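**Q** What would the 3D arrangement of this be:
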Amino acid sequence: MEPIVNAASWLLILLGSFFIVVGAIGIVRMPDVFARMHAASVVDTTGLGFLVVGLMLQSDSILVALKLFFILLLFFYVSPVVSHALAQAALSANIEPRLADDRRNDGAHASTPDGGKSKSPEKP
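**A** This is a model prediction of the structure:
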């Protein structure tokens, strides 16, 4: 039974590490604050969840496993609260989410209709 538990714990640890790496890449690649917060929350719930459960299976002591379980519960409670506070702070700083059909911030200058290619000022 011990080799099965050992293999399952390492599988969970590797799976959690995979989700953490993918989430970190997602945080760097996402276009705005709200999409980055979504990627970070995926890292929180899946990556850390799998990693801590794998560590709980790997531990020899029931006390260590219980401490890891309480850490996981605390983290699952605190993470949504922190994400909500960050979203509220971003909204109160007038940061708007970028929509899929929003072309305002794709490198074109808003001051000229041709995207900043002409050097002449805009005429009213």
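**Q** Please make it C-alpha for all contacts and neighbour counts, starting now.
**A** OK.
**Q** host element of P31?
**A** For P31, there is no helix or strand it lies in under DSSP states H and E.
**Q** For it, list the residues it contacts.
**A** Neighbouring residues of P31 by Cα atoms under 8 Å, 6 or more residues apart in numbering: R98.
**Q** residues contacting the most centrally placed residue in the chain?
**A** Nearest residue to the geometric centre of the chain (Cα atoms, centre = their mean): A40, 1.2 Å. Taking Cα under 8 Å, 6+ apart as the criterion, A40 is in contact with 23-24, 27.
**Q** nearest to F69, of these?
**A** Taking Cα to Cα as the measure, F69 lies nearest G23 of the contacts of A40, at 22.5 Å.
**Q** in the host helix or strand of the closest one, what's buried?
**A** Per DSSP H and E, G23 falls inside helix 2-29. The neighbour-count check on helix 2-29 (16 or more other Cα atoms under 10 Å) flags 8-10, 12-20, 23-24, 26-27 as buried.
**Q** to compare against the first, here's another:
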Amino acid sequence: MSIEVIGTYAVAICLLIGAAFALIGTIGLLKFNDSMTRLHAPTKVGTIGIGALLLASMIHAHVFADGSMHELLIMAFLFVTAPISANFIAKVNIHRRSCDAPPPPPKDDTWSTLNVPEADRELAEPEKV
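**A** Alright, predicted model coming up:
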């Protein structure tokens, strides 16, 4: 087997994986009802699908041509901006009250800290041997 044949198989596998993830992301975008659940399909699955397609492009460029590194910049931009845009879309939906807001945190000093409630202190202390 030559490097061209191996490269062709690698490109084909990456294209199939990328197309499958893009298809799953599209189906998820169409099937989910509200905007908060619909948000996960294009950001999570779509990022992996586009990443696999760009990886196929990189492999093809390195095996059959001089090579190209532009795809790395596209992947870096995509992997950085997709979570940020998803966060902003989720914040807009929460502020518009178009979805169920997350529950408020408890009113004690144990939420998001290392403090342990009085009732659980004996469970949290390590046993002394």
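**Q** mean shift of stretch 76-87 of the first structure relative to the second structure?
**A** Taken against the second structure, stretch 76-87 of the first structure registers an average deviation of 0.6 Å after superposition, with mean Cα distance after the TM-score superposition for the first structure.
**Q** And the contacts of that stretch?
**A** 34, 37, 41, 44-45.
**Q** again with stretch 64-72 of the second structure
**A** By Cα under 8 Å, 6+ apart, the residues outside stretch 64-72 of the second structure that reach it are 4, 54-55, 57-58, 61-62.
**Q** do that again at 7 Å, thanks
**A** With Cα atoms under 7 Å, 6 or more residues apart in numbering as the test, stretch 64-72 of the second structure has contacts from 54, 58, 61-62.
**Q** If we only consider those, which is nearest to V92 of the second structure?
**A** V92 of the second structure lies nearest to L54 out of the contacts of stretch 64-72 of the second structure, by Cα to Cα, at 30.5 Å.
**Q** picking that back up, counting only helices, which of the contacts of stretch 76-87 of the first structure make the cut?
**A** Using DSSP state H, the subset of the contacts of stretch 76-87 of the first structure located in helices is 34, 37, 41.
**Q** Put the buried members of those residues into a PyMOL selection.
**A** Applying 16+ other Cα under 10 Å to those, the buried members can be selected in PyMOL as follows:
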select buried, resi 34+37+41
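**Q** contacting residues around the aligned partner of V43 of the first structure in the second structure?
**A** Using TM-score structural alignment, the equivalent of V43 of the first structure in the second structure is V45. Contact analysis of V45 of the second structure by Cα under 7 Å, 6+ apart lists 21-22, 25.
**Q** Read off where the helix holding G23 of the first structure ends up in the second structure.
**A** Alignment of helix 2-29 of the first structure against the second structure: residues 4-31, by TM-score structural alignment.
**Q** ok now that stretch, how far from the chain's centre?
**A** 16 Å (Cα atoms, centre = their mean, to the nearest Å).
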